[in-house]
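*Asks:* need the 3D shape of this:
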Amino acid sequence: MALQEVGRLLGLFMFCSVLLASNGQQLSPNFYSSSCPDLLSIVQSEMRRAVAAESRMGASILRLFFHDCFVNGCDASVLLDDTGMFIGEKNAIPNAGSLRGDQVIDGIKARVEAACAATVSCADILALAAREGTTLLGGPSWTVQLGRRDATTASLNAANTNLPPPNGTLDVLISLFVSKGFSAREMTTLSGAHTLGFSRCVNFRQHIYSDADIDPAFAAQRRQGCPVASGTGDDNLAPLDPTSPAEFDNAYYQNLMLRRGLLRSDQELFNGGSQDSVVMTYSNNAAAFRVDFAAAMEKMGGMGPLTWPSGQIRLNCRRVN
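*Replies:* Okay, the predicted model is just below:
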């Protein structure tokens, strides 16, 4: 009788564990293995198409994921358009005019909905797309935990206050990352995402015209595409890593040691402060950077995920059901 009772309780425990996982209370890389087995192949094929059409898109999707997770967790709130109930995060100062890639996520979502309707969250699609975009540009892979739910609102104020500013000092940057559970070293590691992509003139104008800790030749080169007058050429682009902007490597850190950081916040990582040694390590050891970056990205994916019964599976990533 006792053995039968133990067996019954064990069976009940196993059933409840499966139920919890299916309801999203437990993230797992295999969360959709039964409910949407083609999910990964869909994301991979759509990201291959997007990056082939524009290599910059890999960096844009990675940035989109970062800007989502740093505002109330990885909940796809960044993808929501404005409504009569709230002003979305797309219009926040760090995002307005520069946030890209939401159309790519729309395309992936449409294919996923056709394959397995009302099953996969936009938050999970974005997390997978960020990884795939990175690996397509030569970056490392990492484990993506799945089972998130989507937010039903967004926060313009949180986006304006939680995202690192392009002119931030080292103390400000460290403080922002520590508030999100990251160490100063992890902050420097994640900043290495700037080995990919571009930035707008409005974000680096002050650095190239006003700061002394910048290579003069590099500053002069950047000034050619970024006029000193505010409001003139604000949207002109320059590569964050002028050496290899479409290749995931450690050139970003090598450039910092040469005083060729495009943003004020970039050069702050190598400016006689606490992160100089980390920049030097990554500059000389690309493998160490790759390993640490993958670990930091996996950690970022665990930032405040919504799980059942919170949130919803949005059928359209731009609006609440």
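
*Asks:* use CA for all of it now, contacts and neighbours both
*Replies:* Noted.

*Asks:* ok, the residue nearest to Ala286 when sequence neighbours are not counted - contacts?
*Replies:* Ranked by Cα to Cα, 6 or more residues apart in numbering and with sequence neighbours excluded, the top spatial neighbour of Ala286 is Asn250, at 5.4 Å. By Cα atoms under 8 Å, 6 or more residues apart in numbering, Asn250 lies in contact with Gly192, Thr195, Tyr282, Ser283, Asn285, Ala286, Phe289.

*Asks:* wait, which of the residues you listed is closest to Gly147?
*Replies:* Using Cα to Cα, Gly192 is the member of the contacts of Asn250 that lies nearest Gly147, at 27.3 Å.

*Asks:* excluding sequence neighbours, find me the nearest residue to that closest one.
*Replies:* Going by Cα to Cα, 6+ apart, Gly192 has Tyr252 as its nearest residue, at 6.6 Å.

*Asks:* go ahead and confirm that neighbour touches His194.
*Replies:* Yes - taking Cα atoms under 8 Å as the definition, Tyr252 is a contact partner of His194 at 6.7 Å.

*Asks:* more neighbours: which of the two?
*Replies:* Tyr252 (28 against 25; other Cα atoms under 10 Å).

*Asks:* pull the contacting residues for that one.
*Replies:* Tyr252 touches Gly192, His194, Thr195, Leu240, Asp241, Thr243, Gly261, Ser283, counting by Cα under 8 Å, 6+ apart.

*Asks:* another sequence for comparison is provided below:
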Amino acid sequence: MAKNGILAVLITMVPCFLLVGLTRAQLSVDYYSKTCPNVEDIVRKEMISILSVAPSLAAPFLRLHFHDCFVRGCDGSVLLNSTKDNKAENEAPPNRSLRGFGSVERVKAKLEKACPNTVSCADVLTLMARDAVWLSKGPTWPVSLGRRDGRISIADETMQLPPPTANLTQLIQMFAVKGLDLKDLVVLSGAHTIGTTDCAAIKGRLYNFTGQNNLNDVDPFLDRNYIAKLRSKCSPTDTTTLIEMDPGSYKTFDLSYFKQVAKRRSAFHSDWALLTDSFTRAYVLKHVNGFESEFFQDFAESMIKMGNIGVLTGDQGEIRKKCSIVNY
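*Replies:* Down below sits the predicted model:
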């Protein structure tokens, strides 16, 4: 990307960083020390129980947190159900494949029993995402707490979510308006080291990529052998079959994702796009060869940063009794 283009993006980021800085000051790691001192232990115990039975839910919990923070900030709005007068975020196309809502309610119910009307769903989701990474053999990090729950969830606002078809310019702009920089972009993309996606999200790379309507019309930046492998699993009409984001290592948080990107075998076009910028490409190639502790530290820092996007604090919002509905 041209230097002038990067400068323009960085200029747009300034107000967002100011916002993040202001909200971070109102969160603290000991926020519930008096009102719910065992909050992290309760969440961790439930997460161990949930993932021992369904380890494939680790990535969905992380994805829920990401999708929550990118729309209205980290306020639990992705967890709200639609009403007769409003279509909520979780019914919008980018969110229809989200999973783990029932588990979030399970953890929230445990906390309601221990500390009624105290811990927000936004904080629950943030803690669950952190523990999902740690229980997948990834890093852990201190989570500042004190988020409040939003009362608004609008399906159309999910247009702010980076699509899997995005190029690097689009990704940089979408991350920048949330106060996240180029390093955050490549680091947080590393979350694709765990989890699956469905054929609906990738078939555009495999069939009719540019509208030519022939079998050779594929994403030219996807490895040809990998195309054949993906086509064996995804037909042109298949939208439900699940594909591992990091084949052979999709339940373990590690460096394998970067190896897949370097080989042009990543599932999303947005993953391949990391190779089109000198900084993000260098980061990918460096971590093909190791430096896991550095990536883990970087990921922890970027997750802390993301978890502070647009949070509600003080007397803003509410503390929901159930995560799927607002209080009445």
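
*Asks:* identify the farthest-apart pair in the contacts of Asn250 of the first structure.
*Replies:* Thr195 and Asn285 (14.5 Å).

*Asks:* what lines up with the residue nearest to Ala286 of the first structure in the second structure?
*Replies:* When the second structure is aligned by TM-score structural alignment, Asn250 of the first structure is paired with Leu255.

*Asks:* what's the spacing between that match and Leu51 of the second structure?
*Replies:* Plainly put, Leu255 of the second structure is 21 Å away from Leu51 of the second structure if you go by Cα to Cα, to the nearest Å.

*Asks:* point to the residue nearest the middle of the first structure.
*Replies:* Nearest to the geometric centre of the first structure sits Phe66, at 2.4 Å (Cα atoms, centre = their mean).

*Asks:* excluding covalently adjacent residues, which one is nearest to that residue?
*Replies:* Phe66 of the first structure sits nearest to Met300 (Cα to Cα, 6+ apart), 8.0 Å away.

*Asks:* quick check: the aligned residue for that neighbour in the second structure?
*Replies:* Counting by TM-score structural alignment, Met300 of the first structure lines up with Met306 in the second structure.

*Asks:* Phe270 of the first structure: what's it in contact with?
*Replies:* Contacts of Phe270 of the first structure (Cα under 8 Å, 6+ apart): Leu256, Met257, Asp276, Val279.

*Asks:* same question, Ile87 of the first structure
*Replies:* Ile87 of the first structure is in contact with Asp81, Ala154, Ser155, Leu156, counting by Cα under 8 Å, 6+ apart.

*Asks:* if I look at the first one, how far off is Gly88 of the first structure?
*Replies:* By that I understand Asp81 of the first structure. Per Cα to Cα, Asp81 of the first structure is found 6 Å from Gly88 of the first structure.

*Asks:* neighbour-wise, which of those two wins?
*Replies:* Of the pair Asp81 of the first structure and Gly88, Gly88 is the one with more neighbours under other Cα under 10 Å, namely 21 against 18.

*Asks:* what are the boundaries of the strands in the stretch 51-200 of the first structure?
*Replies:* 198-200 (DSSP state E, counting those that start in this stretch).

*Asks:* what are the boundaries of the helices in it?
*Replies:* 56-69, 102-115, 122-136, 156-162, 170-179, 184-191 (DSSP state H, counting those that start in this stretch).

*Asks:* secondary structure element for the counterpart of Leu274 of the second structure in the first structure?
*Replies:* In the first structure, Leu274 of the second structure lines up with Leu269, judged by TM-score structural alignment. Secondary structure assignment for Leu269 of the first structure, by DSSP states H and E: no helix or strand.
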